[in-house]
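**Student:** I would like to see how this sequence folds:
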Amino acid sequence: MQPYRETLWPSPWVIIALALVVPATMLVLAPVSLAAGIVGAVVLYGGCLALAFGTAPRIQVSEASLSVGKASIPLGFIGEVVVYTGTDATAQLRTKLDARAWLMIRGWVHSLVKVEIVDPADPTPYWLLSSRRPQALADAIAAARTHA
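**Tutor:** You can find the predicted model right below:
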């Protein structure tokens, strides 16, 4: 079985949006000192980028478990896996969302994978995950479950 790995890096639009910290910092610090404004803007933008990339969640499917960020579940407790894109994905996040579900959603990723949880001791009915390659993730979970 080929292990599945995906990291949900920020999209280019997120990086551009984070650049808004530069003029905001300059607006606050430049009247005090232009050098402080430039240094502050560079440091804050760098910190925002480090935070955005450093906290990007990783999705992994191994022979024994599905791991998403710090959460992990054995494959034996996984039921049906469904891929949602477009308006179906939007509906899953709005009218069809169960408040007990475990979510790992990134707004810049528009497709979702719903992983049913069949552990009787777990009150969580399903995990809802953002994925740039939702069908590959669903296929990897199915393949890992057949090999387990």
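**Student:** make it CA atoms for all contacts and neighbour counts henceforth
**Tutor:** Noted.
**Student:** how about the helices of the protein, start to end?
**Tutor:** 12-18, 21-29, 34-54, 86-93, 134-147 (DSSP state H).
**Student:** Mean neighbour count and distance to Pro125 added to the ones you listed, as JSON lines?
**Tutor:** Putting the helices of the chain into JSON lines (neighbours: other CA atoms under 10 Å; distance: least, CA to CA, whole Å) gives the following:
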{"stretch": "helix 12-18", "mean neighbour count": "12", "distance to Pro125": "31"}
{"stretch": "helix 21-29", "mean neighbour count": "17", "distance to Pro125": "39"}
{"stretch": "helix 34-54", "mean neighbour count": "16", "distance to Pro125": "29"}
{"stretch": "helix 86-93", "mean neighbour count": "14", "distance to Pro125": "13"}
{"stretch": "helix 134-147", "mean neighbour count": "18", "distance to Pro125": "17"}
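**Student:** nearest to Val61, of the ones you listed?
**Tutor:** Closest of the helices of the chain to Val61 is helix 134-147, at 6.4 Å (criterion: CA to CA).
**Student:** Next, the structure of the following sequence, for comparison with the previous one:
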Amino acid sequence: MSWWIIAAAAVVTLFVITAVPAGTLAGTLVAGVALVLLLTFFIQYGGARVEVDAERFRAGRALIERAYLGEVEALTGDDARHAFGRDCDPKAYLLLRSYVRGAVRVEITDPRDPAPYWVIATRAPERLAAALSGNSVARS
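**Tutor:** Below is the predicted model:
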């Protein structure tokens, strides 16, 4: 939520610093362009899909067949925060959404995949872990 407030303040600031010397029309155009760019960025950033079906697991742009999934671990609190930071393997695939507090770490067993595991931010880590471990279908 705080990013939306910061973005709104930035748009207003751009309007004022442009409108004062160049006029209201110029300020409105600059603020409008900034608003469209920020909205596009936020929607793109927050729109990463996490889907599990019977054959595949999709997290953002990454897709893997479920046959290549190993151990699945739901992470919350400090465990989730550390999974994206100090405990993270640089080769791991990360789907980081900073506004989400939970995560799931999924071991990747495909020998051709350079990522040893994926860490996926999710609001419902237990539900996603259950879907990946069992035969459930989940969307986030």
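**Student:** Give me the TM-score for these two chains.
**Tutor:** Scored against TM-score structural alignment, normalised by the length of the second structure, the superposed chains reach a TM-score of 0.86; 134 aligned residues with a CA RMSD of 1.7 Å.
**Student:** one step back: for Leu75 of the first structure, which of the helices of the first structure is the nearest?
**Tutor:** Here helix 134-147 is closest among the helices of the first structure (CA to CA), at 6.1 Å.
**Student:** What is the neighbour count of Ile117 of the first structure?
**Tutor:** A total of 23 residues lie near Ile117 of the first structure under the criterion other CA atoms under 10 Å.
**Student:** Report the contact partners of the equivalent of it over in the second structure.
**Tutor:** Structural correspondence for Ile117 of the first structure with respect to the second structure (TM-score structural alignment): Ile108. Counting by CA atoms under 8 Å, 6 or more residues apart in numbering, Ile108 of the second structure touches Tyr68, Leu69, Gly70, Ala115, Pro116, Tyr117, Trp118.
**Student:** Show me which of those residues is closest to Asn135 of the second structure.
**Tutor:** Leu69 (12.9 Å).
**Student:** okay, now the counterpart of that closest one in the first structure: neighbour count?
**Tutor:** Here Leu69 of the second structure is matched to Ile78 in the first structure, going by TM-score structural alignment. Residues within reach of Ile78 of the first structure, counting by other CA under 10 Å, total 20.
**Student:** Ile78 of the first structure and Pro120 touch, don't they?
**Tutor:** No. The pair formed by Ile78 of the first structure and Pro120 falls short of the contact definition of CA atoms under 8 Å, at 11.3 Å.
**Student:** Can you lay out the helices of the first structure as CSV showing distance to Glu6 of the first structure?
**Tutor:** CSV is the format used below for those (distance: least, CA to CA, whole Å):
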stretch, distance to Glu6 of the first structure
helix 12-18, 17
helix 21-29, 28
helix 34-54, 13
helix 86-93, 19
helix 134-147, 9
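**Student:** between those, which gets nearest to Ser72 of the first structure?
**Tutor:** helix 134-147 (13.0 Å).
**Student:** and the closest one, how far out from the chain's middle?
**Tutor:** Computed by CA atoms, centre = their mean, to the nearest Å, the separation of helix 134-147 of the first structure from the middle of its chain amounts to 18 Å.
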